[in-house]
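Participant: fold the following, please.
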Amino acid sequence: MIQAIGLTSAPRGDLPPAVDDLTFEARPGNVTVLHGPAAAGKTTALRLMLQLETGRGVALFRGRPLHRVPNPAREIGVLLGDVPGHPSRTARGHLRMLSAAAGVPADRADDVLDLVGLSGLADKQIGDLSRGMDRRLGMAAALLGDPHTLVLDEPTEGLAPREAAWLHGLLRGYAAQGGAVLITSRNSREVTRIADHVVTLHDGRLTADQEVADFARTRMRPRVAVCSPHADRLAALLIDESQRAHHASDPAIGRAIEVVRESGSRIAVYGSSCAAVGEAAFRHHILVHQLTDEVGDTASAAPLHRADGRPASAVAAAPEAVVVTSSEETVTHVDAHIDMTTSTISDIASHSTSRTPGGTAAVSDRDALSDTLTLPVIEMSTSVPHQALPVRSPLAERLVIPRLPAPGPAWPLRYELRRALSDGTGLLVAVVTLLVSLVLALLLARHGAAPTSRVVTGWPRQLPFPPAALGAGLLGSLAFGQEFRYPALAHERGAVPRRLGLLVAKLIVSAVAALALGAAVLAADEASSRLLFGPDAANALSDWPVFSLGWAGLLVGCAWAGVLAAGVFRSTAMGLAAVLAVPVVVMPLVQQVLAEPAARSLSGLPGRLRSSALIQWPSGIDQGVSVVLRLATQPVGGALTLSLAALVCAYVLTVLRHRAH
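Facilitator: Sure, this is the predicted structure:
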């Protein structure tokens, strides 16, 4: 159950709000459609419900607002626009990453890929997918956590009729299992084919809240569909005869008609009948290929195959009519054919069926269906509501995930690891950083005047930062920058604990990546210098504990600065700019402060801490405290510490501001 109460978007200057005091419900077991023309406020309403837009009102999902849902991915499946994912990430990698965030098994990705017919394209990159495949992948991502609710924005926009028919069947099957489906659409004919309940918007306000039968009766008009090689000539004759009859006030045919050209040989005639159109064509000797009474449009009758190109095994003898029986009504109208997997078919056709008195066979053995089937789409009459008895097949039960507890600390960490490992950008940054550092180290070793610490880090005095520090900062910037450029977790922004857990996971993974990059740089630079220029090119360091801690602190600090800056400014470029600002802007200020003579110093602080401590610590800790103080009082360490403190405060303020809105 979805309950939207008083949704009102923030004002847009002198313009009225895009959504104004919108209240409606989307019941479980039904497909509810937000219908209206372009700019009616449909997308804004969904974004208000998902807390992606600022405004007033509340949206309850089974009685709870989004920020009180422990795991939104297990409650709400969302598809807004195109599939949000890095174009170089594979379809399987993208879904495995999202499965870690939802706390579901990794093999769930393969199950939903097979469900939407993309199992043969699991290793294909997202950027290479067509529009129809992109929509299938988006549905797979929405169904990943077996949610109770689906929220989809214009899911059939830009799709071919067969792809749209496939998606309609999938959504009807999902609703038949008791799920709540909320979609937006501007196509009235599509609404009558898929909806149970229609909420009509205009200029952000609610204009109608009605069942699909009432919507079809008030919004859809009967028409006559005509196919003829002389369609334009027939249209002109019909309009001319209608106008003459209207002026003559003939009571039999004295009403004006409307003719709409749909294609080169097809027209739609409103306000007439098949008999009148056929007689007019006969009188003027016009060849007619098709003459049909319709209400709205008709879906394509061509079968829809799996998108991954795998062979589909058809049913041996598809019935001419599929009968869905319930306690009250029987529907026997069949229009188009689509393909889908066993679980999808079971969702749509798993009803209590039997052989009708008229002899029409109904589907009764779901287990005999193969992996990919071709069955008719059941198109309901406008006067009969969709009804279904939810019965699951064995495969559908296998796809259902048992309810899990609230997200644990390992869920965001697994998500971040899979995000970093499934994207080649981080590896490319690491390789480039390693090569640049190696070239600089060899140049310093060849010169022979640079100290060993400069050689092994590839850090000439002319550079404010070593290349490894910039590489670590870029890795950290990518960690949060990609979240805003490709917002895979956009619908979970309302769950503040998830965001804080995600921040901690990104800090941990970026720190580990920075340390691994630093260790690789030290090992590669030292080994290459010794190999090319002899053992004297990189002598042993005399104060290696201080050097090791300083090197690790520099890289981890740069990585964290990139993460926090990208999280605050929502951009990878701004995250890297913040890292570059540390040596260029902050460090000169720190150097100026440290250059001034001090009346007092921190000497003897470890001894004073030891004497004031309640528990005597080992003597080795004094040396560690001294090392930390030495690093903190250096210009680079002080600049990083100051920058990190400022970024932490900015990030906290950003989160609090988001919660306030």
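Participant: from now on I want contacts and neighbour counts done on CA atoms only, so please keep to that.
Facilitator: Fine.
Participant: immediately after the strand or helix carrying residue 47, which helix or strand?
Facilitator: Using DSSP states H and E, the element containing residue 47 is helix 42-49. Remark: after helix 42-49, the chain's next helix or strand is strand 55-61, criterion DSSP H and E.
Participant: contacts only, for the residue lying farthest from the centre of the chain.
Facilitator: Using C-alpha atoms, centre = their mean, the residue of the chain lying farthest from its centre is residue 248. It sits 60.3 Å away. Counting by C-alpha atoms under 8 Å, 6 or more residues apart in numbering, residue 248 touches residue 254.
Participant: quick one on the thing from earlier: distance from the helix holding residue 47 to the middle of the chain?
Facilitator: Computed by C-alpha atoms, centre = their mean, to the nearest Å, the chain-centroid distance of helix 42-49 equals 15 Å.
Participant: could you name the helices and strands sitting against it?
Facilitator: If contacts are counted by 3 or more C-alpha pairs under 8 Å, 6 or more residues apart in numbering; DSSP states H and E, helix 42-49 sits against strand 2-9, strand 55-61, strand 149-153.
Participant: so what touches that helix?
Facilitator: 4, 7-9, 18-19, 34-36, 53-55, 58-59, 151, 153, 184, 201, 204.
Participant: are any of the residues you listed buried, and which?
Facilitator: 4, 7-9, 18-19, 34-36, 53-55, 58-59, 151, 153, 184, 201, 204 (16 or more other C-alpha atoms under 10 Å).
Participant: can you give me the end-to-end distance of stretch 8-17?
Facilitator: Criterion C-alpha to C-alpha, to the nearest Å; first-to-last residue distance in stretch 8-17 is 7 Å.
Participant: buried stuff in it?
Facilitator: Buried positions in stretch 8-17, judged by neighbour count with 16+ other C-alpha under 10 Å: 8, 9, 10, 17.
Participant: still on that earlier bit, can you say which of the helices and strands packed on helix 42-49 is nearest to residue 483?
Facilitator: Of all those, it is strand 149-153 that lies closest to residue 483, at 20.4 Å by C-alpha to C-alpha.
Participant: thinking again about what came up before, how about the helices and strands packed on helix 42-49 in a markdown table, adding distance to residue 141?
Facilitator: Below are those laid out as a markdown table (distance: least, C-alpha to C-alpha, whole Å):
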| stretch | distance to residue 141 |
| --- | --- |
| strand 2-9 | 20 |
| strand 55-61 | 19 |
| strand 149-153 | 11 |
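Participant: can you count the residues close to residue 195?
Facilitator: Residues lying near residue 195 (other C-alpha atoms under 10 Å) number 25.
Participant: what's the closest non-adjacent residue to it?
Facilitator: Using C-alpha to C-alpha, 6 or more residues apart in numbering and skipping residues adjacent in sequence, the residue nearest residue 195 is residue 31, 5.1 Å away.
Participant: name the residues that touch the host helix or strand of residue 628?
Facilitator: Element membership for residue 628 (DSSP H and E) is helix 620-632. Identification of contacts with helix 620-632 by C-alpha under 8 Å, 6+ apart yields 546, 550, 606, 607, 637, 638, 641.
Participant: would you do the same for the sequence below? I want to compare the two.
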Amino acid sequence: MIQAFGLTSNSRKDLPPAVDDVSFEARAGHLTALLGGPGAGKTTALRLMLELQQGRGITYFRGRPLHRIAHPSREVGVLLGDVPGHPARSVRGHLRMLCAAAGVPVRRADEVLEVVGLVSLRDERLGTLSRAMDRRLGLGCALLTDPHTLVLDEPADGLSARESRWLYGVLRAHAEQGGTVLYTAADPKEAARTADRVISLEEGRVAADQEAEAFARTRLRPRVAVRTPHAARLAALLAKEARTSRRSVEVVREDGNRLLVYGSSCADVGETAFRHDILLHQLADEIGDMGARGAQSSTDSPLGSGPVDATPEPGPMSATPEAEPARTVPVTRSTSDDGETPGPAEGTRVPEGEAGEESDPVEGQARSASDEATPEPPPSPRPAPSLPSLPPPISVRSAPSPLRPLRYELRRAAGVGTGFVTGAAVLVVSALTAVFVARVGHTPQARLLAAWPQELPLPPAAFGAGLLGALAFGDEFRHPALAADRGTVPRRLGLLAAKLLVAAATAVVLAALTVGCDAEVLYLVYGRELARVPADWLSSGASWIGLVVGCAWAGVLAAGIFRSTTAGLAAVVAVPVVVVPLVQKALEGPSVRTAAGFPLRLRELLLSQWPFGGERYVAGVARMIAQPVGGALTLSLTALFCAYVFMTLRSRVR
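Facilitator: Have a look, this model is predicted:
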């Protein structure tokens, strides 16, 4: 069950809040529709419920607010807008990545794909999916963790009638299994046809909270649908009789030979047509909406009469001229084996094009209500089709594991080709730079193998590692696959540790490949002399790996703090351009004492002798930190890490 109390959004300057003191309940086992036109506050209400937007009020999901639930994605499945995934990621890869993040078995992705009908499109990229397929994938993402509650924002927006019937059939099946379903809708007829309870919002406030049957009876206007080749003549006759009897009747003429008569009945319209020998092709009751939009009409009231083809003012819920003829059909909320849902509960009016079978046109003259003709026997009820199948429940939940964010990060990084393309570009640029620097000459061997001339602030490998690190968090905010249930990518230390570990491993591989490719290219172009290994290869290699890994970590931390890939890359470039000169100026300034001999004294302080020659590594690390670049990088990483931890703790306090 969902219980929302006093949801109120923050005011926008001098404008009233988009949502003001909204309270309602959505019961388990039922479909609840949040109905309203554009600007009514439907989406804002959902965002307040899911704690995606600041405001007042609280929402309980089975008795607990969302921030008190250990795993929100397992309790609430969310679909807000399009699927928030990288457009280059495959459908199956996206679901598997979410499985790793939620800690559910990977086979769950294939089960969900089969239910939503995307098995044949599992290798398609997200950016190539149509609107209907994107909706199917979004529903699959919401069902992935087997949640109890589904919260969806206009899930049928842009879908065809058949796709909409299938989607609402899946939601009905989820509710039949005891789940709670809350979704927004803009069409009142759709809400009355598909929901069990309708909550109407107007200007950010609850206007009505009703059962679907009561909503259809009180909030939707009943009307008579008439189809005749003499539509203009019948409209004029109905208007004339309404004026004579001083009754309020509204006749809306749609395109073609169809009329919609408000304020009358089938009996009255049929009698009028019968008396004047007018042929009728259809005569049926409908549940319409609150007026006409863009249609020709005739409005007659006891106070006066108007022209037959006058255009009435559109109401707040107006009938569209594209409305299809409708009739009453006894159906159930269920779906056939081919995935089509026949429609709403018994007695609800549905368009003819959406009914389970075609209606027979009424040939000949209309019959009067007083005719004593034998009525046609009602159609025999058909067996109710079965509801769509849902993914099987997850019987065993995986326990919390430190490897879960690591699995997610590995699938995220390997799921798109950005990292591989970036690595290949770094290798090519580094090799060309090494050839050019060797041709110019006067470059130490270590810098030559790293393709790092004095004129460049960073070598290509370090710059590429920083870019990959910035993308690790930058893509999360640009394509927030993890943010569907909480709005923003969570700044969790476990996720940070996974990203730092993967970024470090990628940086080490990139550093080794860069040196190897540079040495091979130098050997091919200039011979063995320029490809030789330096004598101090151990300390130089440690400094080289430390520089590349440090740049990757700087990109990860800065992008996580500022929520931008550009900011992460700027932090990497700022280390040699801004921080290094400041550190050099601080070290070269006038001082009474210096830190000469610091590595030796550090070794004496810790241990006189490390096992396996470990004192060499301690001394190498100390010398690397003592260098301007190493010191600046260490200082930057320390500041960024402290800022990240501070923002993480502040978000938890909130």
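Participant: any idea what the TM-score comes out to?
Facilitator: After superposition, the two chains reach a TM-score of 0.82 (TM-score structural alignment, normalised by the length of structure 2), with 588 aligned residues with a C-alpha RMSD of 3.3 Å.
Participant: out of the helices and strands packed on helix 42-49 of structure 1, which comes closest to residue 219 of structure 1?
Facilitator: strand 149-153 (21.7 Å).
Participant: chain center to that closest one: distance?
Facilitator: 11 Å.
Participant: what angle sits between the helix or strand just after that strand and strand 149-153?
Facilitator: Per DSSP H and E, the first helix or strand lying C-terminal to strand 149-153 of structure 1 is helix 161-176. Here helix 161-176 of structure 1 runs at an angle of 150 degrees relative to strand 149-153 (axes from the mean of the first three to the mean of the last three C-alpha atoms, to 10 degrees).
Participant: how far out from the middle of the chain is helix 161-176 of structure 1?
Facilitator: Taking mean C-alpha positions (C-alpha atoms, centre = their mean), helix 161-176 of structure 1 and its chain are 19 Å apart.
Participant: and the helix or strand following that helix against structure 2, how far off on average?
Facilitator: Once helix 161-176 of structure 1 ends, the next helix or strand along the chain (criterion: DSSP H and E) is strand 180-185. On superposition with structure 2, the mean distance recorded for strand 180-185 of structure 1 (mean C-alpha distance after the TM-score superposition for structure 1) is 0.6 Å.
Participant: so what does strand 180-185 of structure 1 touch, helix or strand wise?
Facilitator: Helices and strands touching strand 180-185 of structure 1, by 3+ C-alpha pairs under 8 Å, 6+ apart, are strand 22-26, strand 31-35, strand 149-153, helix 161-176.
Participant: so who does the residue nearest to residue 195 of structure 1 touch?
Facilitator: Counting by C-alpha under 8 Å, 6+ apart, residue 31 of structure 1 makes contact with 171, 172, 175, 180, 181, 182, 183, 194, 195, 196, 197.
Participant: residue in structure 2 paired with the first one?
Facilitator: Residue-level alignment of residue 171 of structure 1 against structure 2, with TM-score structural alignment as criterion, gives residue 171.
Participant: excluding sequence neighbours, find me the nearest residue to that match.
Facilitator: In space, and not counting its chain neighbours, residue 171 of structure 2 is closest to residue 181: 6.9 Å by C-alpha to C-alpha, 6+ apart.
Participant: can you check residue 535 of structure 1 too?
Facilitator: Spatial nearest neighbour of residue 535 of structure 1, excluding adjacent residues (C-alpha to C-alpha, 6+ apart): residue 529 at 7.9 Å.
Participant: check which helix or strand the one you found maps to.
Facilitator: Residue-wise, residue 529 of structure 1 maps onto helix 496-533 under DSSP H and E.
Participant: report the separation between the aligned residue in structure 2 for residue 654 of structure 1 and residue 634 of structure 2.
Facilitator: Superposed on structure 2 with TM-score structural alignment, residue 654 of structure 1 falls opposite residue 647. Separation of residue 647 of structure 2 from residue 634 of structure 2 (C-alpha to C-alpha): 20 Å.
Participant: these two - which one has more neighbours?
Facilitator: Shown here are residue 647 of structure 2 and residue 634; by other C-alpha under 10 Å, residue 634 has more neighbours (20 against 15).
Participant: now do the buried residues in stretch 152-159 of structure 2.
Facilitator: Using 16+ other C-alpha under 10 Å as the test for burial, stretch 152-159 of structure 2 gives 152, 153, 154, 155, 156.
Participant: so it corresponds to what in structure 1?
Facilitator: So stretch 152-159 of structure 2 is aligned with residues 152-159, judged by TM-score structural alignment.
Participant: hmm, who's touching that stretch?
Facilitator: With contacts defined as C-alpha under 8 Å, 6+ apart, stretch 152-159 of structure 1 is touched by 43, 46, 78-81, 131-132, 135, 163-164, 167, 182-185.
Participant: try it again with 7 Å
Facilitator: Contacting residues not belonging to stretch 152-159 of structure 1 are listed as 43, 78, 79, 80, 81, 131, 132, 164, 182, 183, 184, 185 [C-alpha atoms under 7 Å, 6 or more residues apart in numbering].
Participant: check stretch 92-105 of structure 2 too.
Facilitator: When contacts are defined by C-alpha under 7 Å, 6+ apart, stretch 92-105 of structure 2 is touched by residues 106, 109, 122-123, 141, 145, 397-398, 404-405, 407-408, 411-412, 415.
Participant: give me the buried entries from the residues you listed.
Facilitator: 109, 122, 141, 145, 404, 405, 407, 408, 411, 412, 415.
Participant: and the first one, what does it touch?
Facilitator: With contacts taken as C-alpha under 7 Å, 6+ apart, residue 109 of structure 2 has the following neighbours: 92, 95, 96.
Participant: rerun that using 6 Å as the cut-off
Facilitator: 95, 96 (C-alpha atoms under 6 Å, 6 or more residues apart in numbering).
Participant: and the next helix or strand past whichever strand or helix holds residue 217 of structure 1?
Facilitator: Using DSSP H and E, residue 217 of structure 1 falls within helix 212-219. Where DSSP H and E defines the elements, the next helix or strand beyond helix 212-219 of structure 1 is strand 222-227.
Participant: what's the first helix or strand after that next one?
Facilitator: helix 231-248.
Participant: superpose on structure 2 and give me the mean offset of the helix or strand following that next one.
Facilitator: Next along the chain after helix 231-248 of structure 1, taking DSSP H and E as the criterion, comes strand 258-261. Its aligned residues in structure 2 lie a mean 4.0 Å from strand 258-261 of structure 1 after superposition (mean C-alpha distance after the TM-score superposition for structure 1).
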